[in-house]
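>>> Have a look; sequence and predicted model below, questions after that.
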Amino acid sequence: MIVILDFGSQYSELIARRIRETQVYSEVLSYRTTPEDLRQLNPKGIILSGGPSSVYDKSAPHCDPEIWNLGIPVLGVCYGMQLMVQQLGGDVERSDRGEYGKASLAIDDPTDLLTNVEDGTTMWMSHGDSVTRLPDGFELLAHTANTSCAAIAHHDKKLYGVQFHPEVVHSIGGLALIRNFVYHICDCEPTWTTAAFVEESIREIRAKVGDKRVLLALSGGVDSSTLAFLLYRAIGEQLTCMFIDQGFMRKLEPERLVKLFREQFHIPVEYVNARDRFLVQIQGVTDPEEKRKRIGHEFIRVFEEESRRLGPFDYLAQGTLYPDVIESA
């Protein structure tokens, strides 16, 4: 596994996707993840994402410096590279001129991280700060016309940094760089696939749930629907999917949703028509935030009542996305 520590970048999940495209499993975690937790996960490599902050700001997110001593290869991307440099004794300063968009990468060391990455290839830049002095033991791998330290490395400790974003499609040699880190530096094997992940997840769910019952709030969106499919394959009739119709979906959409799950996917759905209850809650209310709060509170009330009616349940299943997991810690 490769772990991505998220520092607020819009591209963190994209990095995870690029790793998985190399057929290696990846997982996005908060930058607050402790070295102890990382040791237990035992990843083959760690990637520090970019982020909107400046490393020298008082409120800037910082990882535990002990991460550099874990003996695990680390790749810092943009902000991640600057944080690596700062915490290991180098200097990061505000640039006289920021660099945003495509830039030609001049390679000074074509080995290791930059193996098979063509000199002059295009990489995507997005930064207003730059590394002005490298920490002891680090070497320059590449530069651009505007950035003297575009890629760096401490070869002995397997610590690497790039000022650009190799994960985006605009970076022509980006995937080659990611493959170098994953395969050659972290010694990962291309054995992970989504199909294997599904089968592994099903085994884990069965082991966790046993013969107990699970309740899932089904919204009809991608997250909860995907989880419904996965859970039903794992535990079948032990799963109860509850769909609460609040009256705010498109005309006939609730009916289509329930029919789709019941008749095409063959997954039973408990349909709860609570339209009148929700409409009463927002009658005469014009403030959007107040509407949101009232709808949220009423959903909880309805969900509690219906779960008591359908229960008892041992587990609550929730389909969500990486950003929600990270933000809620």
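Cool, the structure landed.
>>> make it CA atoms for all contacts and neighbour counts henceforth
Noted.
>>> Which residue ranges of the stretch 101-250 of the chain form strands?
Ranges of strands within the stretch 101-250 of the chain are 106-107, 122-133, 139-143, 151-154, 159-162, 214-217, 239-245, based on DSSP state E, counting those that start in this stretch.
>>> Give the next helix or strand downstream of the last one.
On the C-terminal side of strand 239-245, the closest following helix or strand by DSSP states H and E is helix 253-259.
>>> Does anything pack onto that following helix? Which helices or strands?
Here helix 253-259 touches no other helix or strand, going by 3 or more Cα pairs under 8 Å, 6 or more residues apart in numbering; DSSP states H and E.
>>> ok, structure two:
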Amino acid sequence: MDFLKLPILERLQSAQTILLAGAGGGYDIFAGLPLYFALKAQGKTVHLANLSFSSIYASNGKRIGEVNEHVVRVTHETQPELSYFPELYLAQWFWEKRREKVPIYCFDRTGPRPLTAMYQHLVRHLGGVDALVLVDGGTDSLMRGDEPKLGTPEEDLASLLAADALQGVGSKSLVCLGFGIDVFHGVCHHYFLEAVAELTEKNAYLGCWSLLPHLPEVKAFSAAYDYTRKHMQSSIVNSSILAAIEGKFGNWHETTRTEGSELYINPLMGLYWAFDLPAVVERHLFIRELAEHDEWIDLARAIFQRHLNLEKREWKHLPM
């Protein structure tokens, strides 16, 4: 491998058709936009998907798949416009600002078993994909299950299970953006760094690189996010990431949603961290036990109960 090339980029170099999917719901797909624009610039076919917090079945987006396992294809023409629909506004931004018809494929927030079927339906509909990249806005997807707090694990674990079970895909990667953001949800980042070290030992850490404000891919990411937050509620994660990329530091509040809390905006928030997805799943202590859940609420209860009964490791401050 060339010293000047990251393993994740080497992995994607051989893929021509790539599915880029937001793991944690809501705005997560936005964290994948810089990678989307970079891959498109290389002439690759890149499809965007997202586990959605929106009422996607209330829209007229095209249904793909079986009953109760629908993927909804959202475009700039999708109606109605809901109060919370980041995928729709992203599609509208692509059309209004770039004259590009870019559909966003939305998965309903559900349990791992139907979500796996949704992924399989989508891959079949797309005619197959060479690589899947799951994107996490934040880094709590690297928690193994016995940390003091897990952040918001339900959507991440469902997405990891679905992606891991997906058939007919050449490579599966997890990319995280936003180191330090999840402290807002009680995550101890000592354990994220420990996870990176353990995955490094298994040759499953695929590299880390910076998003810089002058890059066209980053400028497009910022523009898409600014357009969307003018139409609906802003994203704490993406607001923090972009503030960090732009050079803000410390207790900087880009959105009123964080007022009353103390933030630590810093340059590490603008780093992409990449991992082999099956290795991340394999490292988790109880994720396999969750695979048969159909409903999101049942998944949430199972995670809560399993975490409650585990002996938790103590909080550790970063010694620096």
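Good, I have the coordinates. This structure is a prediction, so every number in the text was calculated from the model and none was measured.
>>> Now the TM-score, please.
Once superposed, chain against chain, the TM-score is 0.26 (TM-score structural alignment, normalised by the length of structure 2); 120 aligned residues with a Cα RMSD of 5.4 Å.
>>> can I get the strands of the stretch 101-250 of structure 1 in CSV with mean neighbour count and distance to residue 310 of structure 1?
As requested, these are exported to CSV (neighbours: other Cα atoms under 10 Å; distance: least, Cα to Cα, whole Å):
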stretch, mean neighbour count, distance to residue 310 of structure 1
strand 106-107, 20, 63
strand 122-133, 21, 52
strand 139-143, 20, 61
strand 151-154, 23, 57
strand 159-162, 26, 53
strand 214-217, 21, 9
strand 239-245, 22, 8
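>>> So which residues of structure 2 form helices?
For structure 2, the helices defined by DSSP state H occupy 7-13, 33-41, 86-98, 112-125, 153-165, 189-201, 216-229, 236-245, 277-283, 296-309.
>>> who wins for proximity to residue 71 of structure 2 among these?
Nearest to residue 71 of structure 2 among these is helix 112-125 (5.9 Å), distances taken as Cα to Cα.
>>> quick one, that closest one and helix 296-309 angle?
For helix 112-125 of structure 2 against helix 296-309, the angle by axes from the mean of the first three to the mean of the last three Cα atoms, to 10 degrees is 130 degrees.
>>> So which bits of helix 112-125 of structure 2 are buried?
Residues 112, 113, 114, 115, 116, 117, 118, 119, 120, 121, 122, 123 are the ones in helix 112-125 of structure 2 that count as buried (16 or more other Cα atoms under 10 Å).
>>> Is it possible to get CSV of those residues that adds distance to residue 38 of structure 2?
Shown next, in CSV, are these (distance: Cα to Cα, whole Å):
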residue, distance to residue 38 of structure 2
112, 30
113, 32
114, 31
115, 28
116, 27
117, 29
118, 26
119, 24
120, 26
121, 26
122, 23
123, 22
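>>> which among those gets closest to residue 273 of structure 2?
Residue 273 of structure 2 has its nearest neighbour among these in residue 119, at 23.3 Å by Cα to Cα.
>>> roughly how far apart are residue 80 of structure 1 and residue 303 of structure 1?
Distance, residue 80 of structure 1 to residue 303 of structure 1, by Cα to Cα, to the nearest Å: 42 Å.
>>> Mind checking which of those two has more residues around it?
Per other Cα atoms under 10 Å, whichever of residue 80 of structure 1 and residue 303 has more neighbours is residue 80, with 27 against 17.
>>> Setting aside sequence neighbours, what's the nearest residue to that one?
residue 48 (4.7 Å; Cα to Cα, 6 or more residues apart in numbering).
>>> what residues are up against the one you found?
Shown in contact with residue 48 of structure 1 (Cα atoms under 8 Å, 6 or more residues apart in numbering): 4, 5, 6, 7, 74, 75, 76, 77, 79, 80, 81.
>>> Show me what counts as buried in the helix or strand hosting the last one.
Residue 81 of structure 1 is part of helix 79-87 when elements are defined by DSSP H and E. Neighbour-count burial for helix 79-87 of structure 1, counted by 16+ other Cα under 10 Å, picks out 79, 80, 81, 82, 83, 84, 85, 86, 87.
>>> of all the residues you listed, which comes closest to residue 107 of structure 1?
Comparing those against residue 107 of structure 1 with Cα to Cα places residue 81 closest, at 17.2 Å.
>>> pretty sure the closest one contacts residue 161?
Yes - taking contacts as Cα atoms under 8 Å, residue 81 of structure 1 lies within contact range of residue 161: 4.6 Å.
>>> shared neighbours of these two, anything?
Contacts common to residue 81 of structure 1 and residue 161, judged by Cα under 8 Å, 6+ apart, are residue 75.
>>> roughly how far apart are residue 133 of structure 1 and residue 127 of structure 1?
17 Å.
>>> Check residue 175 of structure 1 too.
For residue 175 of structure 1, the distance to residue 127 of structure 1 (Cα to Cα) stands at 20 Å.
>>> Skip the chain neighbours and tell me the closest residue to residue 62 of structure 2.
residue 73 (5.1 Å).
>>> The one you found - how many residues pack around it?
Neighbour count of residue 73 of structure 2, defined by other Cα under 10 Å: 22.
>>> That one reaches residue 106, doesn't it?
Yes - here residue 73 of structure 2 reaches residue 106: they are 6.3 Å apart, a contact under Cα under 8 Å.
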